[in-house]
Structure formats: C-alpha cells, structure tokens
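Undergrad: Here is my input, please return the structure:
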Amino acid sequence: MAPIKQKRVKEQVNEFIFANELLVIMPDGSRQGPISKTEALRLAEEKGLDLLVINPNQKPPVAKILDYGKFKYESKKKTKDLKKKQHIILNKEMRLRTGIGDHDMETKAKKVREFLEDGNKVKISLNFRGREAAKPEFGVQTLNRFFAKIQDIAVIEKPPKQNGRFLDMYIVPKKK
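TA: Okay, the predicted model is just below:
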C-alpha cells in the first residue's frame, strides 16, 4: 500500500496549535489574558466551538474562539465575491508591416477595435525587415495611419518606440 499523504495545515486550529500560551478572544469579543493552550481549548470545548490562531506572530499568539466551519465557509464566499467583481485586463498584440495594404489595415483595425471594446490594452508592433529598419519614419507614418482608424475609441498610452527590429506603440480604450 502507498503511504498516506498528510495535508499541510495552513491554519492552527484546536490540537494543531503550536504555542503553549495564548491570548484568547472570546465569541462576545472580550479578551482572556495570556492563558495556557489546554485552558483555552477547554474554554472552546465548553462553548462547543473551535480555537483558531488568528495572529501567530504576536507574543503571545492571539487565538479566537469561533465556529471554524462557518469561518471557512464565509472566507471562501468572500474570495469568490472578490474574484467575481474584479476585471482582468489582458494585453493583446497586433503586428503590422511598413508596406501593409489599406484593406489589410482595415481588417486589423477592426480586430483591434474589438479588443479595445472588451477593455483590453493593445500593443501594436510594426516589424521591420532588412533595410526597412534604416528608415523608421516610414514605420511611424504607418502606425499613425493605423491609429487614425481607431482614434475615436482609443488613446495612446505609450507613443511609438524602437525596440530592436520592432516599433512598438501601446493603446488603451478611452474612458467613458
């Protein structure tokens, strides 16, 4: 048979408390001055509740008498609500070339428009090949032409900047 794996306990509860002396907060909010671990466990057991260390770094550690199952349920519920409310902003990228045609530029602008409407940040990279890198002003003109197609819903966060063989520009959606 395979050995049984033990779960590592994140929180110190009841018998899994390491400290010998604790400052205990009762369910009504009153404090019981530094008392022994066994005395604190006895108090919790009398009330039919659990003993949870809420601040292990303090001297003596602070423990609270509470219903541990209810505590875990409420903390899970809180984190779930926080995740639900947060909005994740993704970084999208669109690559262009200096000699891009008008129709191709329209198609790429339409896609970037979709990214911006979803609230994402977009990096527009213009790739130079061969001798094109010798004249970066052509790249800047292409990026300006591209931005003119989406300027009604976008704002330039970072202007065009040379980055090796790429000319990068960052745009974000306009604030409503």
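Undergrad: Please count neighbours and contacts with C-alpha atoms only from this point.
TA: Will do.
Undergrad: Next, residue 38: secondary structure please.
TA: Three-state assignment for residue 38 (DSSP: H, G, I helix; E, B strand; the rest coil): helix.
Undergrad: Sequence B follows; please return its structure for comparison with A:
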Amino acid sequence: MFGSAAGLVGAGITIRSTSVKARTPKLVIIEESSIPESRQFCEALMEGDHHAEIVRIDRSLNGLLDQLSDSSACFVGLTSDPAAMIASQLLLERGGQPHLEGKHHYTQGRWMHQTNGTSSLLERASNGWPTALAYHIRDLMDGSINDHTAECRSGACNLAASSPGALVSWAIQVEDHLS
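TA: Just a heads-up that it's a prediction; the model follows:
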C-alpha cells in the first residue's frame, strides 16, 4: 500500500490509511474482470484487508446474483452498467443503505468523474484514478472524511481497449435486520 500511496501523494492526492473492517461485518468487492479499471480498484481496496471477499464477474454477470443474496455485507464495486444498475437495484430492494455512487466517463482522452469527495481527488491521478478512488471509498466507509458531490477530470490517460468508457463506483451496506 505504501508504494501506491506514495505515488498518489506525489501526484497531489492526499490518502489516509483506514480500515473498512471496523464498521462492516463483511466486505464484498465486485470486480468486473474484463475491465482494467475495475481490477485496479479491486486490488487497491483489498490491500490491508485480508478478510474481504472478491467476486469476479464477467460481462454475462455470472456470479453476481448469487453473491448479492448474502445476508449481511458491504458490497462495493467499480463496474459498468448493467452490473452496477442491477446490483444497486437488488441491494436497495433488500433494504441496503447506499454509501456512495460515482459516475466515471471517458471523453477526449480523459476520464471525467462525478464522485463524492474533493474536487482534486481524481484530477491528477490519470491512469491511477481507480486506486485513488479505492482509498477514498475506504475513508468514506470508515467515516474519517465527509463526503460531498464533486466533479473533476483526470489527467490525460490512455484507455485500454477492454474499457467500456463509462463506469460506476458504488458501495451499499446491507444488514441482517434489513433483509
């Protein structure tokens, strides 16, 4: 984590090291394996939390519906639609409480982000924005920072051929007594 954090701090992004485990009984990270940004986000979110569970889904959404039936967990993902939309709808119908939702669009050689957080959070991260976002989500879920809606652009970056061009980051907490 320190190597990644040092690189992001050098890029002008402040990162706090926090633990998701304190507030959530279980962390389930949804990774859309065919999307490089989703894999990068998942790896960063897993750092330091060996109790988190990763659910790898493909474009057919195999594995997603089974995992969403877990009784008590915080579900987190950086996925394309329809995965993000389906997960959100099902978890909210079960009484889940959303922590955040961010929209990320690739346009004119840059990622445009509308997320919870400070306006400079992702603007200088370029290709490292999924890592910066993962650390920010940890801080939000831990309660160590306040959130507010912001919009920013990343630095110039090259889009991988397998990237969809539009992603959604989300975190929804589902408790036993709500389901």
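Undergrad: Mind telling me the TM-score for this superposition?
TA: Superposed pair, TM-score by TM-score structural alignment, normalised by the length of structure 1: 0.22. Supporting alignment: 59 aligned residues with a Cα RMSD of 4.6 Å.
Undergrad: Quick check: buried residues in the lengthiest helix in structure 2?
TA: Ranked by residue count, the top helix of structure 2 under DSSP state H comes out as helix 129-142. Applying a neighbour-count criterion of 16 or more other Cα atoms under 10 Å, the buried positions in helix 129-142 of structure 2 are 129-142.
Undergrad: Wait, a strand at residue 93 of structure 1?
TA: Yes: assessed with three-state DSSP, residue 93 of structure 1 lies in a strand.
Undergrad: got a list of what it touches?
TA: Counting by Cα atoms under 8 Å, 6 or more residues apart in numbering, residue 93 of structure 1 touches 122-125.
Undergrad: Apply 10 Å and report the result again.
TA: Going by Cα atoms under 10 Å, 6 or more residues apart in numbering, residue 93 of structure 1 touches 112, 115, 121-125, 168-170.
Undergrad: Quick one: the helices in structure 2, in order.
TA: 2-10, 36-46, 64-67, 83-93, 129-142.
Undergrad: Next, the angle from the last one to helix 2-10.
TA: Spelled out, it's helix 129-142 of structure 2. For helix 129-142 of structure 2 against helix 2-10, the angle by axes from the mean of the first three to the mean of the last three Cα atoms, to 10 degrees is 100 degrees.
Undergrad: quick revisit: adding distance to residue 10 of structure 2, write the buried residues of helix 129-142 of structure 2 out as CSV.
TA: Compiled in CSV, the buried residues of helix 129-142 of structure 2 are given as follows (distance: Cα to Cα, whole Å):
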residue, distance to residue 10 of structure 2
129, 13
130, 16
131, 14
132, 12
133, 16
134, 17
135, 15
136, 16
137, 20
138, 20
139, 19
140, 22
141, 24
142, 24
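Undergrad: Which strands or helices does the one helix or strand residue 24 of structure 1 maps to pack on?
TA: Following DSSP states H and E, one finds residue 24 of structure 1 within strand 21-25. When contacts are defined as 3 or more Cα pairs under 10 Å, 6 or more residues apart in numbering; DSSP states H and E, strand 21-25 of structure 1 packs onto strand 31-36, helix 37-47, strand 50-55, strand 62-66.
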